[in-house]
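Chemist: below are the sequence and a predicted model for it; my questions follow.
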Amino acid sequence: MTATNEPARHEGLTLAAIGDLHVTDTSEHRYRAMFEEISEKADILALCGDLTNFGKTREAEILAEDLRACTIPTVAVLGNHDYECGQPEEVARILHGAGVTVLDDQAVEIKGVGFAGVKGFVGGFGRGELGAFGEKGIKSFVEEAINEARKLENALRSLRTDRCVAVLHYAPVVDTVAGEPPEIYPFLGSSRLAEAIDRFDNVRFAVHGHAHRGAFEGRTPRGVPVYNCAQFVVSEKFDRPYALIAL
């Protein structure tokens, strides 16, 4: 899989991916033109979480209004910001009303490509990954990370397509958080997500957001490409806020 400046449409499907829109209640029509542009350049759109700034109803409604300008199939996962007001189900419901498939406990096939996604969680990477040992609070914390990885694995297992894409908010590999302060790496993602991805041969790549100052590209231990599609990272690399990735 390759992420390019302008993938040739005749070579196959193109996925547009963007994360960390952080729509506020004063962001009317901020992304409408971008969604119209994406509809002309890509076949499918993936939204990689932190779609709203605080998970407010009005923020989700403003984003949904702009998303109605998108004429291609759209999948999404929520991010930690979308949970802030304690109503992620309402945010998902509003986005669903705009034609978005919010991934979590479900997977979907679009144009012969399978999409599975979860928010993910924190916990660290490799030898720095937090283990379920000691206090009850630590064990509960780790259990949340394990549950998110388990949901991703189950969703991927349900797909029967030759090509699958994992859509996340938190990072599955340390490569794509490089550039952030090392002290916060454990709060940017979890290797458990990469372990779930690497159990399946048909996963072509993964996309995520969250790490605003991270790196664009990395790989899982098995070599599956991972792209950090936080709009701040993508804008610096491509001079536009979304990535275009050829399938």
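Modeler: Perfect, thanks for sending it.
Chemist: please make it C-alpha for all contacts and neighbour counts, starting now.
Modeler: Fine.
Chemist: mind listing the helices for the chain?
Modeler: In the chain, the helices defined using DSSP state H lie at 32-41, 57-67, 88-97, 136-158, 191-197, 231-238.
Chemist: got a list of what the closest residue to G114 other than its chain neighbours touches?
Modeler: Leaving aside its sequence neighbours, G114 sits nearest to C164 (Cα to Cα, 6 or more residues apart in numbering; 4.4 Å). Applying Cα atoms under 8 Å, 6 or more residues apart in numbering to C164 gives the contacts 113-116, 156, 202-205.
Chemist: how much space between the closest residue to F216 other than its chain neighbours and E61?
Modeler: Nearest residue to F216, sequence neighbours excluded (Cα to Cα, 6+ apart): N228, at 4.7 Å. Applying Cα to Cα, to the nearest Å, the value for N228 to E61 is 26 Å.
Chemist: looking at those two, which one has more neighbours?
Modeler: More neighbours surround N228 than the other of N228 and E61, with 35 against 20 (other Cα atoms under 10 Å).
Chemist: mind checking how far that one is from G12?
Modeler: In terms of Cα to Cα, N228 sits 22 Å off from G12.
Chemist: give me the neighbour count for the nearest residue to F187 once chain neighbours are set aside.
Modeler: Leaving aside its chain neighbours, F187 sits nearest to V122 (4.8 Å; criterion: Cα to Cα, 6+ apart). Neighbourhood size, V122 [other Cα under 10 Å]: 24.
Chemist: surely the residue nearest to F216 and F205 touch.
Modeler: No. Contact criterion Cα atoms under 8 Å: N228 and F205 do not qualify, at 11.0 Å.
Chemist: list the contacts of L247.
Modeler: By Cα under 8 Å, 6+ apart, L247 lies in contact with 1-2, 12-15, 204.
Chemist: take the one below as the second:
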Amino acid sequence: MANKKEKKTRIAAVGDIHVRETDRGKWEEFFTKVSEEAEVLLLCGDLTDTGRTAEAEILADELKACSIPVVAVLGNHDYERDNQKSIRKVLLKQNVHMLDGDSVVIGDVGFAGVKGFGGGFDKGMLGMFGEPMIKSFVQEAVDEALKLDGALSRLESDNVDIKKIAVLHYAPIRATVEGEPEQIFPFLGSSRLAEPINRRGVVAAFHGHAHIGTLEGETSKGVKVFNVSKPILMKEGFDPPYYIFEV
């Protein structure tokens, strides 16, 4: 007897939408369109432009046009005014799955998310040595990687057949920040984030943050990584600017 064709989930992903207080009405068509073409929407950080709660409220209102589940992480812009807790609260009220070391299962796909942090890549990765300020910087990246590992681990304990997707703001690999000035690579992501992605059997990872980076790369273990920053998607001709991935 022929095998039943495996159902695939269509995931749309975009980062760095930078919603402003003047954006009322700007995103309604976008969210309506993405709802027609995908079954899950990933928002990969920098949801607000300057970290104002009012910007998150505009986004939450625009998301009423989105009829599919939304999974999101915060980005560095969302932390700018130390309003990250209120931004998260506003979006949770709109039923957005806000991930920060958490995971959510939608259908047979599990999403694990963290903001991530900097620190550099591969041989250029900053080590835990020197002044306390440097150690604190590195520790933040370590903590974010541990949070991602924990979220992915919980997905494994939920169901061994779940397909795992990592949702980030900062990059886990160098390849998807290529195009940015090399001097700022340490502030665009960290290879520490790639370790749990490689070890936990992740199907693909999505991030933003590097606006003039590269759309696609892969980890040392061959896991696909996509930089879905809105400026990159627009440069690559995606209109509307979201990337579709089937899993």
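Modeler: Structure received. From a predicted model like this one, the values you see are computed outputs, not experimental measurements.
Chemist: before we move on, back to that, show me what the residue nearest to F216 of structure 1 aligns to in structure 2.
Modeler: Matched to structure 2 by TM-score structural alignment, N228 of structure 1 sits across from N227.
Chemist: also D20 of structure 1?
Modeler: So D20 of structure 1 corresponds to D16, using TM-score structural alignment.
Chemist: so what's that match up against?
Modeler: 44-47, 208-209, 229-231.
Chemist: I'd like the distance between the closest residue to it other than its chain neighbours and M128 of structure 2.
Modeler: Nearest residue to D16 of structure 2, sequence neighbours excluded (Cα to Cα, 6+ apart): D46, at 4.6 Å. Distance, D46 of structure 2 to M128 of structure 2, using Cα to Cα: 27 Å.
Chemist: the more surrounded of the two?
Modeler: Legend: neighbour count by other Cα under 10 Å for D46 of structure 2 and M128, higher for D46 (26 against 14).
Chemist: and the more buried one, what pairs with it in structure 1?
Modeler: By TM-score structural alignment, D46 of structure 2 lines up with D50.
Chemist: would you mind confirming that that match is in contact with H210?
Modeler: Yes. With contact defined as Cα under 8 Å, D50 of structure 1 counts as touching H210 (7.4 Å).
Chemist: and for those two, which residues touch both?
Modeler: With Cα under 8 Å, 6+ apart as the test, D50 of structure 1 and H210 both reach 19-20, 79, 169.
Chemist: just put those in CSV and tack on distance to F141 of structure 1.
Modeler: Listed next are the shared contacts of D50 and H210 of structure 1 as CSV, based on distance: Cα to Cα, whole Å:
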residue, distance to F141 of structure 1
G19, 24
D20, 24
G79, 17
H169, 17
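Chemist: can you pull out the strands in structure 1?
Modeler: 2-4, 14-18, 44-48, 74-77, 100-102, 107-110, 113-118, 163-168, 203-208, 217-219, 225-228, 243-246 (DSSP state E).
Chemist: how about the ones you listed, which one is nearest A178 of structure 1?
Modeler: Closest to A178 of structure 1 of the strands of structure 1, according to Cα to Cα: strand 217-219, at 9.6 Å.
Chemist: now that closest one on structure 2. Mean distance?
Modeler: When structure 2 is superposed, strand 217-219 of structure 1 averages 0.4 Å from its matched positions, counting by mean Cα distance after the TM-score superposition for structure 1.
Chemist: show me what that strand packs onto, helices and strands only.
Modeler: The helices and strands touching strand 217-219 of structure 1, judged by 3 or more Cα pairs under 8 Å, 6 or more residues apart in numbering; DSSP states H and E, are strand 225-228.
Chemist: give me the mean distance between the strand it packs on and structure 2.
Modeler: Looks like 0.2 Å for strand 225-228 of structure 1 (mean Cα distance after the TM-score superposition for structure 1).
Chemist: how far off centre is that strand?
Modeler: Relative to the mean C-alpha coordinate of its chain, strand 225-228 of structure 1 is positioned 10 Å out (Cα atoms, centre = their mean, to the nearest Å).
Chemist: for it, name the packing helices and strands.
Modeler: strand 203-208, strand 217-219.
Chemist: report the buried residues of the longest one.
Modeler: In other words, strand 203-208 of structure 1. Residues 203-208 are the ones in strand 203-208 of structure 1 that count as buried (16 or more other Cα atoms under 10 Å).
Chemist: same check on stretch 94-111 of structure 1?
Modeler: In stretch 94-111 of structure 1, counting by 16+ other Cα under 10 Å, buried: 94-96, 98-104, 106-108.
Chemist: now stretch 69-89 of structure 2
Modeler: 70-79, 83-84, 86-89.
Chemist: ok, stretch 119-130 of structure 2 next?
Modeler: Judged by neighbour count using 16+ other Cα under 10 Å, the buried positions of stretch 119-130 of structure 2 are 119-121, 125-126.
Chemist: next one: stretch 160-167 of structure 1
Modeler: For stretch 160-167 of structure 1, the neighbour count (16+ other Cα under 10 Å) marks 163-167 as buried.
Chemist: output the residues you listed as a markdown table; include the columns distance to G179 of structure 1.
Modeler: Listed next are the buried residues of stretch 160-167 of structure 1 as a markdown table, based on distance: Cα to Cα, whole Å:
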| residue | distance to G179 of structure 1 |
| --- | --- |
| R163 | 30 |
| C164 | 28 |
| V165 | 25 |
| A166 | 23 |
| V167 | 21 |
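Chemist: still on that earlier bit, who wins for proximity to V177 of structure 1 among the helices and strands packed on strand 225-228 of structure 1?
Modeler: That would be strand 217-219 among these, by Cα to Cα, at 9.1 Å.
Chemist: looking at the contacts of D16 of structure 2, which has the most residues close by?
Modeler: If you rank the contacts of D16 of structure 2 by neighbour count (other Cα under 10 Å), G208 sits at the top with 34 neighbours.
Chemist: mind telling me what F137 of structure 2 corresponds to in structure 1?
Modeler: Match for F137 of structure 2 (TM-score structural alignment): F141.
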